[in-house]
Structures are given as structure tokens and as C-alpha cells.
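J.: Okay, sequence plus prediction incoming.
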Amino acid sequence: MLAVTAHDHVPSGPVAVLANPTAGRGRHAGLLPAVLDRLAAAGRPVELLAAATPAQAEAACHAAVTGGAGALVAVGGDGTVHRALQAVAGTEVPFGPVPAGTGNDFAVETGFPADPLAAAEVIATALREGRSRPVDLARMTNPDGGDRWYGAVLAAGFDAIVNERANRMRRPRGPRRYDLAILVELARLRPRRYVLRLDGEEHRVDAVLVAVGNCASYGGGMRICPAADPTDGLLDVVVGGEFDRRTLIRVKPRIYRGTHVDHPLVRSYRARTVEVAAEGITTYADGERSLDLPVRISAVPAAVRLLR
């Protein structure tokens, strides 16, 4: 699926590294020195970027790329990758994700080992050999001038609403807050009216789940768009229709296997350009709070070069 042509040139310059020590609830924090050692074995200077907030992380990545970095590496989960992609998308600067988060969907779906040190070895070898491989990204815009890239999946339905609820809650701390947000939003569950335009063709649907995938999975292995391929120049759209609470609870575990798409209330589509409109929904891309609907999403072929 990822058998794409390797590129035999990696720009000279230091390897900039964005690391999130709190990724994966800190379980890989002690691995960073070993990751940096493996990257340094490629024979390039390695520069650790300083950032205390997500906004600072994104700004640091942009500064590194415009300042002459030869490559950018993100050590963390999908959120860390998401910040880094904003800087490398559409440039010649190659990128390497070291999966060290709770959700590592983009790294795993694009062929990197799930083990952080093994992934760092793959990246170092690609750097040493001057090799990178192109994959697609999704680019989304909204009428307010918002413009974001993402690598894995955009959630614009129940999962986005739950994330928004959890982010507004102050307690409980940790994963229990997300569990409570699910219970609250399940109690309020109702289909919403969406207007989708897929390569210009309009679909009006009442749905509780809408996902637009460049890759197949989100949320740490939930295969919401199981047929998505980040090298085919297309986006996969999965719509879960008028589910009631009981049916949604029953179907949701099937998302890990990708078999939810066989349910009669689920529809799947494929398009180069996807427009999604609905009232009162903030989208989540790569698990990160993103743009309010409506949004326009385009598949951008070979938008980033990966060090693998």
C-alpha cells in the first residue's frame, strides 16, 4: 500500500527535534536521550526545540524549517505530529515521527515501527542514506481564513463533540474525564443535519458520526476509515447515520476492527475534495482541536516527505 518511490536527497542542515515529554502520559519521557543518540548516529547535528505549549511547539517548528533545518523529527503522539506537520507540509524538509504518545496513528499508518527506538533507527538510517518517501496530507480551510494540515483523521461528529466537552471540564483529571464526557454526550445524543459536498456533489444527511480520513485510524488504533490510503490522493469519508444510544454503544467497539462500515446505518465515500457543514461543531484533527464547521478539506498528494 505504501510502495511509493523513494527520494534520494535529504537537504543538508541540522535535525530539529520536537519532543513532548508529557505524551503518552509521560511513559516514554525517559527515552528521549536514547532517541537523540540514535538520531545523532546519522552524522547530523541534532537540535532539540524548546517549547512549553502547543502554540510554542508549532512556532518552534516553523522557525526551524525556515531557518534551514535539514529534517524535522517529532517525538510524541499524534498531537505532537500535528504541530510539526504545520511546518513541514508542502516543503522539501523531510519529516520523521517517533511514536511516543497515547495515539500514534499517523506514524503507524505510514509504516513506522510502533516502538519509539526502532522508529528512531529507521529515521536515522533514512537520514544517513539520504532517503525519503512522499505521502499525502489533508489540508482544510474555513470561511474565517483558518488553514490547517492534518495527517490522520478529521473528526466532525460525536467524537469531536465528546472531545470538546472533555476539554471544557476541569475534573476529574486524567482519562476518567473523557469517560465522563462520553456519558454526558451519550445522554444528549441526537443526529445532526450535515451538508456534505464530495467533489462538488451534494449530500444532505442526518448523522451522529462524520470522519474524513487521510489515514485509516484515530484515537490510538480505531480504524474509523479502514480503507483510507495516504498515498492514493483521495480522502475517505465515513458517515454514521441516525444511531440511537444503544446502537452506537454496540457498534463503537467494531471501529477498532474497521467492521463498523458494514453496518446498514454507515455510509462510506471517497473524494479529492470534501466540504462539511453543520451547526455548532468544532472539528478535531489528529486528536487536536481544530476549525469550526463549515470546512473544506482537500487531499494534497505527496505533501510531506517521510524519513523511512
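T.: Alright, I've got the coordinates.
J.: from here on, contacts and neighbour counts on C-alpha atoms
T.: Noted.
J.: Against the centre of the chain, work out the most remote residue.
T.: In the chain, counting by Cα atoms, centre = their mean, residue 43 sits farthest out from the average C-alpha position, at 29.5 Å.
J.: Just list the residues touching residue 298, thanks.
T.: By Cα atoms under 8 Å, 6 or more residues apart in numbering, the contact set of residue 298 is 138-140, 235, 272-274.
J.: Which ones among the residues you listed map onto strands?
T.: Judged by DSSP state E, those include 138-140, 235, 273-274 as members of strands.
J.: Neighbour-wise, which one of those residues leads?
T.: residue 235 (31 neighbours; other Cα atoms under 10 Å).
J.: what's the distance between that one and residue 212?
T.: Residue 235 sits 6 Å away from residue 212, going by Cα to Cα, to the nearest Å.
J.: okay, now the one to match up with it:
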Amino acid sequence: MHNPTSGDGDDPKALICEGLRESGYEPTYFSTDEDEYKKAIETEKTDLIVIVGGDGTISKVLARAPDRSVPIAILAAGTANNIAGSLGIEGAPEVHAKHLSGAPTKPLNVGIATGPWGEKRFLEGIGFGAFAKHLDGKAKGDTREEELADARAMLRDAIVAGRPERFEIDVDGEKIVGDFLFVEVINIGSTGPALLLSSDAEPGDGLLDIVYLPVDDRVAMTRWLEQDELEGPMPLKRTQGRCVSVVTEGGVLRRDDNVWFEPEKAQIIRISLEDEPFQVLVPPPNR
């Protein structure tokens, strides 16, 4: 399952297919730009599902995958590559493809969220406020590093201009109420422009991480984002839990990289994790 628009502009399809054959697989190619992949992911029998692309492509494909007994291979070809990074996956896709045979697996939890979209799966997280708003913009840059830097500048601007919202958060029965610039309920530690929101987050630990920015910490957060080299933890509040509900005033919210603007009324979003994770092949680094 390949997103042909991801990566640096080169088309690695032939090299990836060659690498998969070296790993003992006979690949069948589908482009995620065409609808055929949807039927294939839902109905075809296979020994392995290989996803080539960034976080959006991974989320789009796995949202349709019904069988958790089939292992997943992620060949990261996006900009931020948050999901791959959280699992310890690194290296060029065409190289990574050669080393899947016998690779150990790591679990990847799948979130389920009920909101204005109905009931949907997610992999990265559900977000509210300034962080969600900045994801709607298109970062610019000639290189991955420049694009990430521009995205972080956009987040800083969104936080500076952001209007605090009143949130009521329930985490396994514990209440958190306050005026926050953003709230993120995440399955993996890094999200958005490769920003580490929670160093405690593990993609397969069965826990959601809840991070939020009180309005009083606006200046500290903008100064953190203005560093030439991002150092130290973000000035955020954090907790963990299994079942989360968030009542918002009706501002901006996102599910993975899908953003909704200004719902007409207050929303309650219910968030949890499905019982069975995906199993993702993770070859040792430097192979």
C-alpha cells in the first residue's frame, strides 16, 4: 500500500518490491491514490500488509484493516514519520524492505473516538485547540528539516494567537477542569511536526497519554518553540489513562491529521483503545 506522493520525489516502487522479494515475499502493489486498495485491504488474504508513506497513509490504511493476525510492515516515507519513529523504525524504505524476514514485532494500539465524525479509529491522537488548528496549515520548505521548522513556527503562532477554551476532561473517573490553549489525547509520544509531547507514551502499552497547556504557560511554551535546537521537555501537564472523555466549548478539533473547525455547539468526545493491537515488524536498526 504505497502513497506515491510521499517522500522526496523519487519513486522507490521497484526497489521496494525487489527488497520485499529478498525478504521472501511476493508483493502485490496498490496505490493509496486509487480506490482499489480499499477493497484489497478489507477482503484479500495476505501474509503481510506493507505500508509505504507517512503518518496519514498509515492511519488511512490501518483504519480499514480488519484482521489483527496479519502482521504490518511500515516503510516510513513521510515528513514527520511519528508512527514509525515511535516504534523504532528507521532507514530508507527500499533498505528496510530487505530486512523484514524474521523481524520481531511490536504492538501498535488502535484508538477509537466518538465525535462529530461518528465512531472512528485513530493511531496518533485526538486534539483540541491551538495544536489542532496549526495542523490545518501547509508547512513549507525545500527539505524535511525546513518543513518541520516551518510547522513548528506555525504552532508557535497558533499558541500566541490562541484563545483559551474551557475543558472538562475525565480520565478513568478523575476530573481535570480548566482553561487550556490545547488538549491532546495521544496514543504515541510524538505528533504533528515531530514534536515529542510525552516521553512516557508507548504505542503498545494500552494507555492513552493526555497532555494539555494551561493558559498561564503560554509564554513558556512559545519560548520553548523558539529555541534553535529544541531541548528539554515541553512545559505541558501530563497524565495517563485508558478511557477519556473531553467536553469542549466547540472549538477546533482533530482526529489524526483530519481537522474540524468551529463545531456549532459544545462537543463531548469519548476516547479509548481497542483491545487487540496490530503487530508491526521492526527489524533491528543498522541492518
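T.: Okay, I see it. Since this is a predicted model, take the numbers as computed values, not measurements.
J.: farthest-separated two in the ones in strands among the contacts of residue 298 of the first structure?
T.: 140 and 235 (11.8 Å; Cα to Cα).
J.: that older thread, which residues touch the residue farthest from the centre of the first structure?
T.: residue 128.
J.: Look at the counterpart of it in the second structure and give its secondary structure.
T.: Aligned counterpart of residue 43 of the first structure in the second structure: residue 24 (TM-score structural alignment). Here residue 24 of the second structure is coil, with the state taken from DSSP: H, G, I helix; E, B strand; the rest coil.
J.: State the distance from residue 24 of the second structure to residue 224 of the second structure.
T.: 47 Å.
J.: what about the strands in the stretch 51-200 of the second structure?
T.: Counting by DSSP state E, counting those that start in this stretch, the stretch 51-200 of the second structure has strands at residues 72-76, 105-108, 111-115, 118-122, 125-129, 165-171, 174-186, 190-191, 195-196.
J.: List the contacts of stretch 161-170 of the first structure.
T.: Contacts of stretch 161-170 of the first structure (Cα under 8 Å, 6+ apart): 177-178, 180-182, 185, 281-282, 284, 289.
J.: so of the residues you listed, which ones are in helices?
T.: Secondary structure defined by DSSP state H assigns 177-178, 180-182, 185 of the contacts of stretch 161-170 of the first structure to helices.
J.: what would these look like in CSV with neighbour count and distance to residue 56 of the first structure?
T.: Shown next, in CSV, are those (neighbours: other Cα atoms under 10 Å; distance: Cα to Cα, whole Å):
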residue, neighbour count, distance to residue 56 of the first structure
177, 17, 26
178, 20, 25
180, 17, 30
181, 20, 28
182, 20, 30
185, 17, 32
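J.: Turn these into CSV, columns for distance to residue 105 of the first structure.
T.: Below are those laid out as CSV (distance: Cα to Cα, whole Å):
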residue, distance to residue 105 of the first structure
177, 22
178, 19
180, 24
181, 22
182, 21
185, 25
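J.: Who are the contact partners of the nearest residue to residue 217 of the first structure once chain neighbours are set aside?
T.: Leaving aside its chain neighbours, residue 217 of the first structure sits nearest to residue 223 (4.1 Å; criterion: Cα to Cα, 6 or more residues apart in numbering). Going by Cα under 8 Å, 6+ apart, residue 223 of the first structure touches 216-217, 255-258.
J.: Just give me which of these are shared by the second structure.
T.: Contacts conserved in the second structure for the contacts of residue 223 of the first structure, using both residues aligned by TM-score structural alignment, their matches' Cα atoms under 8 Å: 216-217.
J.: Among the contacts of residue 223 of the first structure, which one has the most neighbours?
T.: residue 217 (28 neighbours).
J.: circling back to that earlier point, got the contacts of residue 298 of the first structure as CSV, with distance to residue 15 of the first structure columns?
T.: As requested, these are exported to CSV (distance: Cα to Cα, whole Å):
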residue, distance to residue 15 of the first structure
138, 25
139, 25
140, 28
235, 31
272, 33
273, 34
274, 35
